[in-house]
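K.L.:
Okay, here's the prediction I keep looking at, along with the sequence it came from:
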Amino acid sequence: MTYEPPRPVRGLLLTPEDKEAPARVHRLHLLGLADRPDPALDAFADHLARLTGAPYAMVNFVGEDHQFFAGLCVPAVAPPLREDGSRPEFGRVLPREHGFCPHVVVRRKALVLEDVRDYPRFAGNPVVDEYGIRSYLGAPLIDSSGMVLGTVCAADTEPRVWGRPVLETVKALAADLVVRIERSAEDGLPL
């Protein structure tokens, strides 16, 4: 599959088209990774958050119209208030066009955003306004068949320099997690 850049709309760029989504959803079901939280993936996200020092960390499986955080670590501090005075809740499901992981999945490579406001394509993303996300680091989960299942990622509410060592560690963790996922599916055992 070749990477197709997002289509421009009124000067903004949309989430890229994902032609592999139907096959990915099928593969996720075969691996037992449908839209359900997994305690082992929550523990993985907690470890990733501690390792990177980021308040948010996720194991994210990207479907045709939504993303599902099977592993999730969120800060104890609530996101900023909306203009109407309400607070958004960070759940396990987000629309596909929210966030940065769908870009990682289609690109098939890691994405490092030290300050999302520096990139017009990403600065207007709903997670920037809703949750105050300012920096992001994500790596694809590529299985042995070459299918991108989703991502592992960390996000912060402050701009930050992630650095090459952290990027390489996150990429290695993603590769290790895919091995665990496939071994678990083969053996019929939980992660």
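P.N.:
Nice, I can see it. Residues are numbered from 1 along each chain as shown.

K.L.:
okay, CA-based contacts and neighbour counts for the rest of this
P.N.:
Fine.

K.L.:
the helices in the protein, which residues?
P.N.:
Along the chain, counting by DSSP state H, helices occupy 21-30, 39-52, 101-107, 120-123, 126-131, 164-187.

K.L.:
Pick the most buried one from the ones you listed.
P.N.:
Among those, helix 101-107 has the highest mean neighbour count (mean count of other C-alpha atoms under 10 Å), at a mean of 25.

K.L.:
Figure out how far it is from the centre of its chain.
P.N.:
Remark: helix 101-107 is offset 8 Å from the chain centroid, using C-alpha atoms, centre = their mean, to the nearest Å.

K.L.:
Kindly report the same for stretch 118-129.
P.N.:
15 Å.

K.L.:
Can you give the contact residues for stretch 138-150?
P.N.:
The set of residues external to stretch 138-150 that reach it, using C-alpha atoms under 8 Å, 6 or more residues apart in numbering, is 24, 27-28, 59-62, 101-102, 104-105, 108-112, 151-154, 170-171, 174-175, 177-179, 182.

K.L.:
any idea how far His66 is from Pro159?
P.N.:
In this view, His66 and Pro159 are 26 Å apart by C-alpha to C-alpha, to the nearest Å.

K.L.:
so how many other residues sit close to the spatially closest residue to Ala54 that is not a sequence neighbour?
P.N.:
Distance criterion C-alpha to C-alpha, 6 or more residues apart in numbering; nearest residue to Ala54, sequence neighbours excluded, is Asp156 at 5.3 Å. Number of residues near Asp156 (other C-alpha atoms under 10 Å) recorded here: 23.

K.L.:
Take this one as well and set it beside the first:
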Amino acid sequence: MSYPIPPDEELRLAALYELELLDTPDEAAFDRITRLVAQILNVPISTVTLIDAERQWLKSRVGMEIRETTRKVGFCSHTITLSEPLIVEDASQEPRFAQNPLVTAPGGIRFYAGIPLLSLQGLALGSLCAIDTKPRVISENELAALKDLAAIVTDEIHLRERLIRERKSRQASQQALKAFHQAMESQIERRTRELNLVIESAYDAYVSIDAKGVVLD
């Protein structure tokens, strides 16, 4: 099975890896959202899915035991290429997904609704998903609620991005200051050596005085 590759794939993956969310423990900030999706939309399965280079990894999940699948079977692999929600009312009748093993398996996926989760730069990192094993139609109110919950997940991601940038900015400033101090010390040592060499090799007398005319050396 094939899946679409976003045109900004390299930038997208770089932003995803910078977040350091892949392969991390469960977190309440995300688990609350998937529980709400399951309750509000009355679906048995909900996930916060992140799309890695060759897999989809579930940061949060309700109603699923698995933690990851290959990217080629992931519905979310399609969601991240869209600027709008991906709604599949009956996957068994959808050409893109009808032969997907997640659909053909007993009790497989029929209904899917996914909202892209975007970085601060607008790069799609994954999606918030509502999944059912029965075909269904999503109402306007349900879709609006799913979008609102996806916005909360996105806000959490944006907060982490800002914190990471601030941390890196502080580290860069500290490194720049350290490099400046080292450069100044090196310059002072070099000038001191040069001055000592001039004094030691000079044929004339050398007198060092301060601003008040007091002889120092």
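P.N.:
Happy to help now that I have it. Note that this is a predicted model, so its numbers are computed, not measured.

K.L.:
Can you pull the TM-score for these?
P.N.:
With the length set by TM-score structural alignment, normalised by the length of structure 1, the two chains reach a TM-score of 0.77; 162 aligned residues with a C-alpha RMSD of 1.9 Å.

K.L.:
before we move on, the earlier item: in CSV: the helices of structure 1, plus distance to Ala70 of structure 1.
P.N.:
Formatted as CSV, the helices of structure 1 follow (distance: least, C-alpha to C-alpha, whole Å):
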stretch, distance to Ala70 of structure 1
helix 21-30, 11
helix 39-52, 6
helix 101-107, 14
helix 120-123, 23
helix 126-131, 18
helix 164-187, 12
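
K.L.:
So for Leu12 of structure 1, which of those sits nearest?
P.N.:
In terms of C-alpha to C-alpha, the element of these nearest to Leu12 of structure 1 is helix 120-123, at 6.1 Å.

K.L.:
Tell me the residues of structure 2 aligned with stretch 165-173 of structure 1.
P.N.:
Under TM-score structural alignment, stretch 165-173 of structure 1 corresponds to residues 141-149 of structure 2.

K.L.:
how big's the offset between the matching stretch and structure 1?
P.N.:
Its aligned residues in structure 1 lie a mean 1.5 Å from stretch 141-149 of structure 2 after superposition (mean C-alpha distance after the TM-score superposition for structure 1).

K.L.:
contact partners of that stretch?
P.N.:
Taking C-alpha under 8 Å, 6+ apart as the rule, stretch 141-149 of structure 2 contacts Ile33, Val37, Ile40, Leu41, Ile115.

K.L.:
Out of the residues you listed, which two sit at the greatest distance?
P.N.:
Taking C-alpha to C-alpha, the two most distant members of those are Ile40 and Ile115; they sit 15.4 Å apart.

K.L.:
can you map out the strands along structure 2?
P.N.:
Taking DSSP state E to define them, one finds strands in structure 2 at 45-51, 55-62, 68-70, 86-88, 111-118, 124-132.

K.L.:
Kindly reformat the ones you listed as a markdown table and extend each row with distance to Glu94 of structure 2.
P.N.:
Formatted as a markdown table, the strands of structure 2 follow (distance: least, C-alpha to C-alpha, whole Å):
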| stretch | distance to Glu94 of structure 2 |
| --- | --- |
| strand 45-51 | 20 |
| strand 55-62 | 21 |
| strand 68-70 | 20 |
| strand 86-88 | 7 |
| strand 111-118 | 10 |
| strand 124-132 | 15 |
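
K.L.:
wait, which of those is closest to Leu21 of structure 2?
P.N.:
strand 55-62 (7.5 Å).

K.L.:
For that closest one, which helices and strands make contact with it?
P.N.:
Strand 55-62 of structure 2 sits against helix 28-40, strand 45-51, strand 68-70, with contacts defined as 3 or more C-alpha pairs under 8 Å, 6 or more residues apart in numbering; DSSP states H and E.

K.L.:
So what does His103 of structure 1 match up with in structure 2?
P.N.:
By TM-score structural alignment, His103 of structure 1 lines up with His78.

K.L.:
Against Arg162 of structure 2, how distant is Glu18 of structure 2?
P.N.:
11 Å.

K.L.:
Show me what Ile133 of structure 1 lines up with in structure 2.
P.N.:
Alignment note (TM-score structural alignment): Ile133 of structure 1 maps to Ile109 of structure 2.

K.L.:
hang on, its match packs against Val103?
P.N.:
Yes. Taking C-alpha atoms under 8 Å as the definition, Ile109 of structure 2 is a contact partner of Val103 at 4.7 Å.

K.L.:
Mutual contacts of those two, please.
P.N.:
Counting by C-alpha under 8 Å, 6+ apart, the contacts common to Ile109 of structure 2 and Val103 are Ala91.

K.L.:
residues touching the residue sitting nearest the centre point of structure 1, list them.
P.N.:
In structure 1, the centroid-proximal residue (C-alpha atoms, centre = their mean) is Cys101; its distance is 3.9 Å. The neighbours of Cys101 of structure 1, taking C-alpha under 8 Å, 6+ apart as the test, are Asn60, Val62, Gly138, Gly150, Thr151, Cys153.

K.L.:
Apply 10 Å and report the result again.
P.N.:
15, 58-62, 67, 107, 110-111, 136-140, 150-153 (C-alpha atoms under 10 Å, 6 or more residues apart in numbering).

K.L.:
One more: Thr24 of structure 2?
P.N.:
Going by C-alpha under 10 Å, 6+ apart, Thr24 of structure 2 touches Leu58, Lys59.

K.L.:
swap the cut-off to 8 Å and go again
P.N.:
By C-alpha under 8 Å, 6+ apart, Thr24 of structure 2 lies in contact with Lys59.

K.L.:
What's the match for it in structure 1?
P.N.:
Here Thr24 of structure 2 is matched to Arg36 in structure 1, going by TM-score structural alignment.
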